[in-house]
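**Student:** With the sequence up front, the predicted model follows.
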Amino acid sequence: MGAKEENYRHLGETMIKKFRKRNIDACYCASKEEAVKKVLEMIPKEESVTWGGSVTLQETGILEALKSKGCRMIDRNEAKTPEEKRQMYARQVLSDWFLMSTNAFSADGELVNIDGNGNRVSLLIHGPSHVIVLAGMNKFAPTLEDAVRRARNVASPANCVRLGLKTPCAATGICGDCADPTICCQFVITRHSRHDGRITVILVGEDLGY
């Protein structure tokens, strides 16, 4: 095990304790393959699964693995009209499991997320019976302020480039604090889970996503 991997493991063990103080379940997986195995163990075959947009989920291949397992996948991209999108969102709200990553997490165990329409963060806040947050250790930030800064200056510019959005940050790589109605409309800080066992953070000892 290299120094970086060992440091991630130590940091992961520390963060598990921090998350649990906030009533957020957490575990550490050394690799994305181990994380996928963990998620497959957690989610029963007969239950419904939906997810928010996430490069991390794509990089791990977890959605394909769950589909192969036979889970009922609720894919928002299948909706073609505004009415279908509304109906799909209603199905997502009532789903058994919601998968996402996070833009950052602080050393105190707070999750920081930026969203445009708010559908991703709204499902984190309320609705699905269970939420799994799959996060590479590169999402760590020492303080809440650093976590917000990371979300604005690392995650958001990269996602704007990925989505082909013509925003100041996509051109400069730095948050321009603009008023454009893009992916930075909603800032959500999750500092505590009110419901026991609802949110689980799976920390992965790799650099994943933005």
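**Tutor:** Yep, that arrived.
**Student:** alpha carbons only for contacts and neighbour counts from here, please
**Tutor:** Will do.
**Student:** For stretch 151-164, list every residue counted as buried.
**Tutor:** 151-160 (16 or more other Cα atoms under 10 Å).
**Student:** Kindly report the same for stretch 186-195.
**Tutor:** 187-193.
**Student:** Contacts for the lengthiest helix in the chain next, please.
**Tutor:** Counting residues, the longest helix in the chain under DSSP state H turns out to be helix 3-21. Contact partners of helix 3-21, identified using Cα atoms under 8 Å, 6 or more residues apart in numbering, comprise 25-28, 30, 107-110, 137, 203, 205-206.
**Student:** By neighbours, which of those residues wins?
**Tutor:** residue 203 (30 neighbours; other Cα atoms under 10 Å).
**Student:** Can you tell me the SS state at it?
**Tutor:** Put simply, residue 203 is strand when judged by DSSP: H, G, I helix; E, B strand; the rest coil.
**Student:** returning to what we had before: compile the contacts of helix 3-21 into CSV and extend it with columns for secondary structure.
**Tutor:** What follows is the contacts of helix 3-21, written out as CSV (three-state DSSP):
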residue, secondary structure
25, strand
26, strand
27, strand
28, strand
30, coil
107, coil
108, coil
109, coil
110, coil
137, helix
203, strand
205, coil
206, coil
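**Student:** out of those residues, who's nearest residue 95?
**Tutor:** The nearest member of the contacts of helix 3-21 to residue 95, counting by Cα to Cα, is residue 25 at 19.4 Å.
**Student:** One more to weigh against that first structure:
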Amino acid sequence: MINIVQKTIHNLSNNNITGYYTNSIAQLHEVIRSLLRKEETVGCGDSATLEQTGIFDLMRNEGYSFLDKHIPGLSHEEKREIYLQNFRADTFLTGINAVTMDGKLFNIDGNGSRVAPILYGPKQVIAVVGTNKIVSSEKEAIYRTRHISAPLDAKRLKKSTPCTRLNKCIDCHHKQRICNDFVLVTGQFEKNRIKVIFIEGNYGF
């Protein structure tokens, strides 16, 4: 796997995206700390990977200026305000649904609040990605996200879409469909704005 990760990091660099490899949660946290300053604002998107690796708790417990969208009891308007603040954040933390070996990032989103700040706004985007999400091609990235990531995420969100029962995508038109925005990032104008930190193992969906 390490050779695949190294190849992927090399190709990310060719697309002006910086890659890192970590083999433990502790090492991941050290890299995250090295890329952040306590006085700067940090936003986030929904991410099972960030939850599983303790990044959200790291932000809450170590004094970062964290725009925490997961505070219990937030109203719809309060969440929307946080989504808008994410565009002005110094750093935006996120997961990625799939990373191709030729250095591209693929995501599917429901309302765009996660993919939009990846594309524009924050000075720095840090994506934490399990090595299980490295795929060989754009076609595989789309397949993985539609048939693995999306059904699992829909279950997490307690949606009643067909994929939660069938465990695969049928390209439904359900009112609770979360596969609305298909976004492929093939590169960046600003070198090193997006940083992808791989962590060895199966994380996220």
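**Tutor:** Structure received. Not measured: the values here are computed from a predicted model.
**Student:** Out of the contacts of helix 3-21 of structure 1, which is nearest to residue 97 of structure 1?
**Tutor:** Distances from residue 97 of structure 1 to the contacts of helix 3-21 of structure 1, taken as Cα to Cα, are shortest for residue 25 (14.7 Å).
**Student:** can you give me the helices for structure 1?
**Tutor:** Ranges of helices in structure 1, per DSSP H, are 3-21, 32-42, 55-60, 62-69, 82-93, 119-125, 144-150, 156-163, 168-172.
**Student:** Let's have the contacts of helix 3-21 of structure 1 in CSV, adding distance to residue 129 of structure 1.
**Tutor:** As requested, the contacts of helix 3-21 of structure 1 are exported to CSV (distance: Cα to Cα, whole Å):
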residue, distance to residue 129 of structure 1
25, 14
26, 17
27, 19
28, 22
30, 27
107, 26
108, 25
109, 21
110, 20
137, 25
203, 20
205, 27
206, 28
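**Student:** and of those, the nearest to residue 62 of structure 1?
**Tutor:** residue 203 (14.3 Å).
**Student:** Can you tell me how far that closest one is from residue 56 of structure 1?
**Tutor:** To residue 56 of structure 1, residue 203 of structure 1 is 11 Å away according to Cα to Cα, to the nearest Å.
**Student:** Please apply the same query to residue 41 of structure 1.
**Tutor:** From residue 41 of structure 1 across to residue 56 of structure 1, the span is 19 Å (Cα to Cα).
**Student:** The two: which has the busier surroundings?
**Tutor:** residue 56 (21 against 10).
**Student:** residue in structure 2 matching that one?
**Tutor:** Counting by TM-score structural alignment, residue 56 of structure 1 corresponds to residue 49 in structure 2.
**Student:** which ones are touching the closest residue to its match other than its chain neighbours?
**Tutor:** Taking Cα to Cα, 6 or more residues apart in numbering as the measure, residue 49 of structure 2 lies nearest to residue 204, with 4.2 Å between them; neighbours along the chain are not counted. The contact partners of residue 204 of structure 2, by Cα under 8 Å, 6+ apart, come to 47-50, 52, 95, 129-130.
**Student:** nearest to residue 76 of structure 2, of these?
**Tutor:** residue 47 (18.7 Å).
**Student:** Roughly how far does that closest one sit from residue 106 of structure 2?
**Tutor:** Relative to residue 106 of structure 2, and taking Cα to Cα, residue 47 of structure 2 is found at 14 Å.
**Student:** More neighbours: which of the two?
**Tutor:** More neighbours surround residue 47 than the other of residue 47 of structure 2 and residue 106, with 23 against 20 (other Cα under 10 Å).
**Student:** residue contacts, that one?
**Tutor:** Going by Cα under 8 Å, 6+ apart, residue 47 of structure 2 touches 94-95, 204.
**Student:** Dump the residues you listed into TSV; add distance to residue 117 of structure 2 as well.
**Tutor:** Listed next are the contacts of residue 47 of structure 2 as TSV, based on distance: Cα to Cα, whole Å:
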residue	distance to residue 117 of structure 2
94	9
95	12
204	20
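**Student:** circling back to that earlier point, isn't the match of residue 56 of structure 1 right up against residue 95?
**Tutor:** Yes: using Cα atoms under 8 Å, residue 49 of structure 2 is in contact with residue 95, at 6.2 Å.
**Student:** hey, what's in contact with both of these two?
**Tutor:** Taking Cα under 8 Å, 6+ apart as the contact rule, residue 49 of structure 2 and residue 95 both touch 128-129, 204.
**Student:** Redo those as TSV? Include distance to residue 80 of structure 2.
**Tutor:** Output for these, formatted as TSV (distance: Cα to Cα, whole Å):
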residue	distance to residue 80 of structure 2
128	23
129	25
204	24
